[in-house]
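Enquirer: Sequence and computational prediction follow.
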Amino acid sequence: MKIAFFVNDMEREYPNFATTVLAWQARQRGHQVYYVTPEDWLLDTDDSLHAHVREVPKGKSKDHGAFFKLLCSKETKRKNIDMADVDVLMLRNDPSTDVKDKPWAAESGILFGREAVKRGVMVLNDPDSLSRAVNKLYFQSFPRQVRAETIITRNAKDIKEFAEKHDGHIILKPLQGSGGSGVFKVDKKNASNLNQMIEAISRDGYVIAQEYVDAAKEGDIRLFMLNGQPLCIGKKYCALRRRQGDDDIRSNIHAGGKAEAVEISDTELKVAEIIRPKLIADGMFLVGIDIVGDKILEVNVFSPGNLHSCSEMNGVDFSEPIIDAVERKVRIKEEFAVDFDNRHMAVI
């Protein structure tokens, strides 16, 4: 199998990133691994789709850390390949990372992912559905019963009325963005700064105002979903609890949050079951959902992180069932290529 991983850029990749772990697992099994960035695409004169990839030498590495060193070394060569020869393209970039400084790059994975599908490549997650998920408005398409009450607006009066409805306790965040960037918790202590918070976010677009869920005091639970189902090995779920850092409402690990092991209860499984049909309908192969109580606060369909941390805490390697699922899809596609489109193949 030839598998390509599309990322924002190589400088922002790290040894413990989920993409690294998945690429390492694929290479350990003898598959050819490529890395692609937004600068690498080439749509040629004959309408063939090429990419100037980083081709990781075949072989094995003792762990994903050693694999990452090889990836960044001179042994990993640049090569122009015809994407029609690639079996799988995994879109692992975060469009919001590029939207300000490199707007041309933000949706390049989606655009060229669609072109790859036309040329017979299986693209995960499905690029057509990802195009509808480039901002948090996609979140509003999930069943209302698992969403915290939310409004999206640029009107300060709307937000103030919403805050009053919720006794002054709300969360404000930008419609576009990720990683906890630009997130504010409004309460009675800082209500006098509400105008400044609204201005800071609305300067770049729409504002999401969301009711504050009391269970958020305990942090959120990041749960991975694979083929629309909670990812697990035996009775161990690919999940962790992310607690807020000191003096910071954000539970994102890189924003100061702390990761802890967590037991997945019937509450989280019920939430996962409610959103399962939507994930399947949209061809979302690998997703990270953030759960607080019986609500989901976010659905990360682009580059869900913490896969390595979940594996370490559970004493298993969750990259194995993910690559197992990819291999299975490739086998099915080889036998029944004409029977499934990319969106269905992504979650079969």
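Expert: That came through, no problem. Residues are numbered from 1 along each chain as shown.
Enquirer: use CA for all of it now, contacts and neighbours both
Expert: Noted.
Enquirer: count of neighbours near Glu298?
Expert: As a burial measure, Glu298 scores 18 neighbours (other C-alpha atoms under 10 Å).
Enquirer: Okay, buried residues for stretch 1-16 please.
Expert: By neighbour count with 16 or more other C-alpha atoms under 10 Å, stretch 1-16 contains the buried residues 1-8, 15-16.
Enquirer: same check, this time on stretch 309-318
Expert: Buried residues in stretch 309-318, counting neighbours by 16+ other C-alpha under 10 Å, are found at 309-311, 313-314, 316-318.
Enquirer: likewise stretch 18-37?
Expert: In terms of neighbour count (16+ other C-alpha under 10 Å), stretch 18-37 has its buried residues at 18-28, 31-37.
Enquirer: putting a second one here so we can go through both:
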Amino acid sequence: MDLLFIADPLESFKIKKDSTLAMMRVAQEAGHQLWFCQSRNLLWKDNLVVADCQSLLIKPSSKSWFDLGEVQSKALNSFSAVQMRTDPPFDIEYLNSTWLLSAAKIQGAKVFNDPTAVRNHSEKLSITEFPELIPPTLVTRELSAVEEFHRAHTDIVIKPLDGMGGMGVFRVGPDGLNLASIVETLGENGARTLMAQRFLPEIAQGDKRVLLIGGEVVPFALARIPQGKEIRGNLAAGGKGVAMPLSAEEKRIAQKLAPILNQRGLFLVGLDLIGGYLTEINVTSPTCFVEITDQSSFDVPQFWLKALERTLS
């Protein structure tokens, strides 16, 4: 198969733990041809969606781990599959890329995740479709609504809808210290919508990343455990990643959502769970493949490749 990966610059990859690189390695080892481009290299040209892309060879050396061929202009529908792995934030240019990918899909390209489904699933807001699974949650631009929510729940977390890696996440305790200032700053004085949730003390045991691939559940989660006085478990915020088997409650939630999301074209999903509550549904470029594989008996990249091959067969 010819597999196109649309991703961030290869030089930016953290080669010891990058999930996209893990996908590339296992696909190459299985004999598939790899191609690479950035989202900026997508074009509508001569009535086709094309990519100015390069063939990609992954090498064993960590110092010089890839070779790229000459730039070629190839229609997206000429690839066996297109993997959209550009990291968030989901800004206007990410949105433009999904529109081009939707046009490519109309022309017969097989895009993972489905670009329409990605647009329809805000990684923060999509949890509201499953209110029985989420903690008490408020979405608003109004300071007064956040203040009322804080009075009701006393200990809350506030975050922007377009954050990633724990960026912009604040906890406001019972004293309400700096609540108005946090809301005004994060919300740019009412210009941006925020999410507030009841603080979940179970975060001390980890913010669990649960992977759904091809409608199936990976049986191990990565618990991202806050360190020191930090409340954020995100690895980008210094959290410690510990792989562990899914609890019965985590498995129940994952098995409920996996077929629903896969049927919509969300082939690879990363659920975030804290204390048995669903807090996010990540659909842009879910990670943690390497950490789970290294710390458990489960080979996530192989599981992903086999699911992809089944889907394309």
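Expert: The structure has been received and is ready for your questions. Source: prediction; values computed, not measured.
Enquirer: TM-score of the superposed pair?
Expert: TM-score for the superposed chains, counting by TM-score structural alignment, normalised by the length of the second structure: 0.92, backed by 310 aligned residues with a C-alpha RMSD of 1.9 Å.
Enquirer: Next step: the buried residues of stretch 309-318 of the first structure restricted to helices.
Expert: For these, membership in helices holds for 309-311, 313-314, with DSSP state H as the criterion.
Enquirer: can you put the residues you listed in CSV and add distance to Cys238 of the first structure?
Expert: Output for these, formatted as CSV (distance: C-alpha to C-alpha, whole Å):
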residue, distance to Cys238 of the first structure
Ser309, 9
Cys310, 5
Ser311, 7
Met313, 9
Asn314, 8
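Enquirer: Out of those, flag the one nearest to Ser251 of the first structure.
Expert: Using C-alpha to C-alpha, Ser309 comes nearest to Ser251 of the first structure of these, at 14.5 Å.
Enquirer: What residue in the second structure is paired with the closest one?
Expert: Following TM-score structural alignment, the counterpart assigned to Ser309 of the first structure within the second structure is Glu291.
Enquirer: from memory its match sits against Asp18, does it?
Expert: No - taking contacts as C-alpha atoms under 8 Å, Glu291 of the second structure lies outside contact range of Asp18: 9.3 Å.
Enquirer: The stretch 201-313 of the second structure: helices as residue ranges?
Expert: Under the criterion DSSP state H, counting those that start in this stretch, the stretch 201-313 of the second structure contains helices at 248-263, 289-295, 300-312.
Enquirer: Mean neighbour count, those: which tops it?
Expert: helix 289-295 (a mean of 19; mean count of other C-alpha atoms under 10 Å).
Enquirer: Give me the distance between it and the centre of its chain.
Expert: Averaging C-alpha positions (C-alpha atoms, centre = their mean, to the nearest Å) puts helix 289-295 of the second structure 16 Å from its chain's average.
Enquirer: ok, residues contacting that helix?
Expert: Here helix 289-295 of the second structure makes contact (C-alpha atoms under 8 Å, 6 or more residues apart in numbering) with 17-19, 22, 220-222, 241-243, 298-301.
Enquirer: compared with the first structure, how much does it deviate?
Expert: Once fitted to the first structure, helix 289-295 of the second structure is off its aligned match by 0.4 Å on average (mean C-alpha distance after the TM-score superposition for the first structure).
Enquirer: check contacts around the aligned residue in the first structure for Ala237 of the second structure.
Expert: If you follow Ala237 of the second structure across to the first structure using TM-score structural alignment, you land on Ala255. Counting by C-alpha under 8 Å, 6+ apart, Ala255 of the first structure makes contact with 179-180, 245.
Enquirer: again, only this time at 10 Å
Expert: Going by C-alpha atoms under 10 Å, 6 or more residues apart in numbering, Ala255 of the first structure touches 179-181, 244-245, 248-249.
Enquirer: Same check on Glu11 of the second structure?
Expert: Residues in contact with Glu11 of the second structure (C-alpha under 10 Å, 6+ apart) are 64-66.
Enquirer: so of these, which ones are in strands?
Expert: Those of the contacts of Glu11 of the second structure mapping onto strands are Phe66, per DSSP state E.
Enquirer: Going by distance to Glu202 of the second structure, which of the contacts of Glu11 of the second structure wins?
Expert: Set against Glu202 of the second structure, the nearest of the contacts of Glu11 of the second structure by C-alpha to C-alpha is Trp65 (39.6 Å).
Enquirer: any idea how far the residue nearest to the closest one when sequence neighbours are not counted is from Gln33 of the second structure?
Expert: Distances taken as C-alpha to C-alpha, 6 or more residues apart in numbering place Lys59 nearest to Trp65 of the second structure, at 4.7 Å, with adjacent residues excluded. Noted for Lys59 of the second structure: a distance of 14 Å to Gln33 of the second structure, by C-alpha to C-alpha, to the nearest Å.
Enquirer: Please apply the same query to Asn47 of the second structure.
Expert: Distance from Asn47 of the second structure to Gln33 of the second structure, counting by C-alpha to C-alpha: 26 Å.
Enquirer: what's the answer for Ser126 of the second structure, then?
Expert: Noted for Ser126 of the second structure: a distance of 34 Å to Gln33 of the second structure, by C-alpha to C-alpha.
Enquirer: again, but for Ala27 of the second structure
Expert: The spacing between Ala27 of the second structure and Gln33 of the second structure, counted by C-alpha to C-alpha, is 8 Å.
Enquirer: Now for these two: what residues contact both?
Expert: Listed as contacting both Ala27 of the second structure and Gln33 by C-alpha under 10 Å, 6+ apart are 1-3.
Enquirer: Next step: those restricted to helices.
Expert: Members of these lying in helices (criterion: DSSP H): none.
Enquirer: Kindly reformat these as a markdown table containing distance to Thr140 of the second structure.
Expert: A markdown table is the format used below for those (distance: C-alpha to C-alpha, whole Å):
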| residue | distance to Thr140 of the second structure |
| --- | --- |
| Met1 | 46 |
| Asp2 | 44 |
| Leu3 | 41 |
